[in-house]
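Q: fold the following, please.
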Amino acid sequence: MSINTTLSSLPINTTRNANGNGVMLSITIAAIYNGITGIIALTINAPLAYIIITRRTLWKIPHIRLCSMCFTSIILALLYCLPYPWISSSPPTSVLKIIQKPLRNFLLASFCFHLASDAVDKVVIIAFPFQYKSFVRPSIVGLNLTLVWLISLFVSFYPIISPLRRKSNVTYLTGSISEEANYHYVFYSLCIILPYSVIILCHGYLFVVALRHVRNIDYQQSKSMEELKRGRQRIIKKFRAARPLIVTSVVFLIFTVPYFVCLFIAFSLGDLPWEIRKKHLGVLMNALKASSYGLRELAFSYPAYNPFIFILFSQDLRKEIAEFLRISRKKPLLQSASTTRMTSTHLI
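A: You can find the predicted model right below:
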């Protein structure tokens, strides 16, 4: 038998069996939060993607990667967040209901792979500053982003495209909890733990390189203070490129780790024999409730808020956004002035 539901569906289904009112409350909370998240995602990501695409000065590798992440956020808003109330009340055999949770997993996996790719990019910039352009060409970046999307799609939608899935109802748990968990252990290991292992290794490397540079400067006592000052300034400028990555990674962990911990508890206890499970029933139910009443939606809403961080740390983006807003404000004034002149000419 195949596995067709995501790990995140287990808390909802278990809670539904235990308490229908609790399920309705969790769906209402999720609908409100997803509606707010969808509006924020469209408001931020759609204009940002438009600005990056239409401004040639922003056609740089980090911005191209950010634009790709913006499109994942737009898909999240249009296909998951905004229609969430209708999807939740639709029959189990509807297309949107079937793809709802795999789509959400796809967006999370895609974001993790994007962040890992960005981490590797920052390491290459610092480790090989002169060879960077030969290592990281636009064609390589395009291939990398294509692979990110394809791998995320395949792994996330495997429960649907699997030929072994149950044909009677593709949204049901198709096997035991352990069988369901096996798929998600693979999914979270490949799409969450692996990318974040890469990110942590890259952060560690950047830290070691920074300490090495500082130590070398301190040892060079024969140089003048002016030369030491210039050397420190160059190092600081070089490592500023890694700040968005570090902040983005930390915020992502804050958003997602509580949810992953609750799900790990749910699957670990849910697969135990009943005699052992009933001893920890309170812990299990609290983990399921915490997951259903906010942690799940918080974890999967991260793509909507991610561009805030890049805008804060990118001077190019802030400059182009300010220019875009300035031009947008001028257009109505120019159109009004043109209309006034035409009216005056007509009256004369």
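Q: make it CA atoms for all contacts and neighbour counts henceforth
A: Will do.
Q: neighbours of K331, how many?
A: Residues lying near K331 (other C-alpha atoms under 10 Å) number 11.
Q: err, I160, not the other one
A: Residues near I160, counting by other C-alpha under 10 Å: 20.
Q: now it, what's its secondary structure?
A: What DSSP: H, G, I helix; E, B strand; the rest coil gives for I160 is helix.
Q: my guess is it contacts V170, does it?
A: Yes: if you go by C-alpha atoms under 8 Å, I160 and V170 touch, sitting 7.2 Å apart.
Q: and K122, what element?
A: Here K122, judged by DSSP states H and E, is contained in helix 95-127.
Q: show me what counts as buried in that helix.
A: 96-119, 121-126 (16 or more other C-alpha atoms under 10 Å).
Q: list the buried ones in the helix or strand following it?
A: Under the assignment DSSP H and E, the closest C-terminal helix or strand after helix 95-127 is helix 132-135. Going by neighbour count (16+ other C-alpha under 10 Å), the buried part of helix 132-135 is Y132.
Q: same deal with stretch 155-165?
A: Buried, per 16+ other C-alpha under 10 Å, within stretch 155-165: V155, S156, F157, Y158, P159, I160, R165.
Q: pick the one among these closest to I309.
A: Nearest to I309 out of those is S156 (C-alpha to C-alpha; 26.4 Å).
Q: from L115, how far off is L108?
A: According to C-alpha to C-alpha, to the nearest Å, L108 and L115 sit 11 Å apart.
Q: actually, V136.
A: V136 is 16 Å from L115, by C-alpha to C-alpha.
Q: please apply the same query to I27.
A: In terms of C-alpha to C-alpha, I27 sits 30 Å off from L115.
Q: checking S168 next. Helix, strand or coil?
A: Following three-state DSSP, we place S168 in the coil state.
Q: how about T174?
A: Per three-state DSSP, T174 ends up coil.
Q: so how many other residues sit close to it?
A: For T174, using other C-alpha under 10 Å, the count is 21.
Q: against L263, how distant is it?
A: Taking C-alpha to C-alpha, one finds T174 at 19 Å from L263.
Q: same deal with V198?
A: Between V198 and L263 the computed distance is 23 Å (C-alpha to C-alpha).
Q: looking at the two, which has the bigger crowd around it?
A: Neighbours were counted for V198 and for L263 using other C-alpha under 10 Å; L263 has more, 22 against 17.
Q: right, and the more buried one touches A287 too?
A: Yes: checked against C-alpha under 8 Å, the pair L263 and A287 is within contact range at 7.2 Å.
Q: longest helix anywhere in this protein?
A: In the chain, assigned by DSSP state H, the helix with the most residues is helix 20-54.
Q: please identify the buried residues of that one?
A: Buried residues in helix 20-54, counted by 16+ other C-alpha under 10 Å: 22-23, 26-31, 33-42, 44-46, 48-49, 51-52.
Q: please provide the structure for the following sequence as well, for comparison with the first:
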Amino acid sequence: MESKNYSNQAQSNSSSLEFQHGLWGSIGVMTLLTNIFLFSMIVSCKRLRIISNYIIASMCFVGILIALLYLLPRWTIPIFYRDPFLCQILPALGQGLLLNLNFHVCLVSLERYIIILYPFWHRQYCCKKVLSWILLTVWFFTVSFPFIPLMTYQPIRQHGCNNYIVVDKAPNLIMYYIYFSVFFFFPVAILISTYTCIFSKIMSGESKVSKTNSPFVRKRKTLCHISIIVGLFIITWLPFVIAFFALQLREKTQAQLDVLTVTQYISFSYPAINPLLYTYYTNSIREEIIFNIKILLIKCGFDIRIDEPNGVPTRTVIYMHSRQLSAKKLFNNDNQSNKVATEISYMASSKSKSTLV
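A: Sure thing, here's the model as predicted:
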């Protein structure tokens, strides 16, 4: 009877472990795919290579490293998290990369704050050189900070490790208080303050210009945009922060460990959701993706109209060229096809001239 119960318990633990590995693997793969998609979009498209998007590209690169160096090896591959050396290195590396990600979120909000409130200062001082130094500083500080305990008072041990339990309570708790202050509370303060100022500026600026419905709609969209960005950050990270400190300050139970595991699933999904969020709420990236999708549909033979929001000549030429290709597919009559192609070429040249003037 005892051996049967032990066998059932072992099977239950094995299935639970497989489920956890599968869930962590799904989170890691999703994080990898979403960040690679947005990173490749910004790097490959010249129109997206601006200061704002460079920060987002760096943030996506952090997300790629989180998936490759932390989520997948730390939680899904046993050879990594069972090794006494790696099971102490990987958590510190993961803490550094997650801190780096949250600092990038702060940089995006600060850059948008400067654009809205100090546009002339932004044009004069926010250049690639300045941004490069800022990003290098952020990368160095955030990635190296969690390794301080391993280099000072808590060297790497040769036996196994339990990353849920803090070993030396006094110094480690102080370290974790500092870490979570800069990891969670500092970014929340930056996000709330910057986006509140942005929203106040938009409200005060547009209220003086017009009383129509258009400014009201823009304000509502801006408020929704801000609420989702700030709200998602708080909702995903706050439960994990609370559960982690509750585990350190009270007697450890299996129920607390289970709660912490659930909050980890929610929190560590943030690097996967984050690129989708900035893809949708960054106008230049969203318009570029929509434009490319429409171009692809046009080349497949669909008759779709494309509006040029900024009047960029290259986009117009690409669009008109795609219309020429689709015109030959849509019309069987060669004369009619040539007529449409001629009209489209004339429209393209006129559009380019008017834009250049």
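Q: contacting residues for the aligned residue in the first structure for N102 of the second structure?
A: Aligned counterpart of N102 of the second structure in the first structure: C112 (TM-score structural alignment). Contacts here follow C-alpha atoms under 8 Å, 6 or more residues apart in numbering; on that basis C112 of the first structure touches C191, I192, P195, Y196.
Q: distance of the last one relative to W149 of the first structure?
A: As defined by C-alpha to C-alpha, Y196 of the first structure lies at a distance of 17 Å from W149 of the first structure.
Q: do the third one as well
A: For P195 of the first structure, the distance to W149 of the first structure equals 14 Å [C-alpha to C-alpha].
Q: with the first one instead?
A: Taking C-alpha to C-alpha as the measure, C191 of the first structure and W149 of the first structure are separated by 12 Å.
Q: look at the two and report which has more neighbours.
A: C191 (23 against 19).
Q: which ones are touching the alignment partner in the first structure of R112 of the second structure?
A: Alignment note: R112 of the second structure maps to K122 in the first structure; criterion TM-score structural alignment. K122 of the first structure makes contact with A241, A242, according to C-alpha under 8 Å, 6+ apart.
Q: can you check F268 of the second structure too?
A: If a contact means C-alpha under 8 Å, 6+ apart, then F268 of the second structure has I27 as its contacts.
Q: what is the aligned counterpart of it in the first structure?
A: Match for F268 of the second structure (TM-score structural alignment): F300.
Q: likewise for M151 of the second structure?
A: Under TM-score structural alignment, M151 of the second structure pairs with I161 in the first structure.
Q: repeat that for T282 of the second structure.
A: Counting by TM-score structural alignment, T282 of the second structure corresponds to S314 in the first structure.
Q: now do that match: how many residues are near it, please.
A: 13.
Q: repeat for T279 of the second structure
A: When neighbours are counted by other C-alpha under 10 Å, T279 of the second structure registers 20.
Q: okay, and it sits in which element?
A: T279 of the second structure belongs to helix 270-281, assigned by DSSP H and E.
Q: buried sites along the helix or strand that that helix is followed by?
A: Next in sequence after helix 270-281 of the second structure, counting helices and strands by DSSP H and E, comes helix 283-299. Judged by neighbour count (16+ other C-alpha under 10 Å), helix 283-299 of the second structure contains these buried residues: S284, I285, E288, I289, F291, K294, I295, I298, K299.
Q: as TSV, the residues you listed with distance to V262 of the second structure would be great.
A: Listed next are the buried residues of helix 283-299 of the second structure as TSV, based on distance: C-alpha to C-alpha, whole Å:
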residue	distance to V262 of the second structure
S284	36
I285	33
E288	36
I289	34
F291	39
K294	40
I295	42
I298	45
K299	46
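Q: from these, which single one is nearest S349 of the second structure?
A: For the buried residues of helix 283-299 of the second structure, the nearest to S349 of the second structure is I295 (18.8 Å; C-alpha to C-alpha).
Q: surely that closest one meets V317?
A: No: using C-alpha under 8 Å, I295 of the second structure is not in contact with V317, being 11.5 Å away.
Q: how many residues are close by W133 of the second structure?
A: Neighbour count of W133 of the second structure, defined by other C-alpha under 10 Å: 11.
Q: can you find the partner of it in the first structure?
A: Per TM-score structural alignment, W133 of the second structure is aligned with L143.
Q: right, and the helix or strand after the helix or strand hosting its match?
A: Per DSSP H and E, L143 of the first structure falls inside helix 138-161. Next along the chain after helix 138-161 of the first structure, taking DSSP H and E as the criterion, comes helix 177-188.
Q: give me the aligned partner of V247 of the first structure over in the second structure.
A: So V247 of the first structure corresponds to I228, using TM-score structural alignment.
Q: which strands or helices does the helix or strand encompassing its match pack on?
A: Using DSSP H and E, I228 of the second structure sits within helix 213-249. With contacts taken as 3 or more C-alpha pairs under 8 Å, 6 or more residues apart in numbering; DSSP states H and E, helix 213-249 of the second structure sits against helix 186-209, helix 254-267, helix 270-281.
Q: I'd say A31 of the first structure and Y84 touch.
A: Yes: A31 of the first structure lies in contact with Y84 (C-alpha under 8 Å); the separation is 5.9 Å.
Q: related to what we said a few turns ago, where's the match of N102 of the second structure relative to Y185 of the first structure, distance?
A: 16 Å.
Q: kindly report the same for F310 of the first structure.
A: 31 Å.
Q: got it, and S249 of the first structure?
A: Distance of S249 of the first structure to Y185 of the first structure, computed by C-alpha to C-alpha: 21 Å.
Q: and the two? which has more neighbours close in?
A: Neighbour count, other C-alpha under 10 Å: between S249 of the first structure and Y185, S249 has more, with 21 against 15.
Q: OK, contacts around I311 of the first structure?
A: Contact partners of I311 of the first structure, counting by C-alpha under 8 Å, 6+ apart, are L317, R318.
Q: typo on my end, Y302 of the first structure
A: The contact partners of Y302 of the first structure, by C-alpha under 8 Å, 6+ apart, come to F252, F255.
Q: try it again with 10 Å
A: 37, 41, 73, 107-108, 111, 248, 251-256 (C-alpha atoms under 10 Å, 6 or more residues apart in numbering).
Q: follow-up on the earlier one: tell me the buried residues in the helix holding I228 of the second structure?
A: Of the residues in helix 213-249 of the second structure, 215, 219, 222, 225-226, 229-230, 232-234, 236-241, 243-244, 247 count as buried by neighbour count, 16+ other C-alpha under 10 Å.
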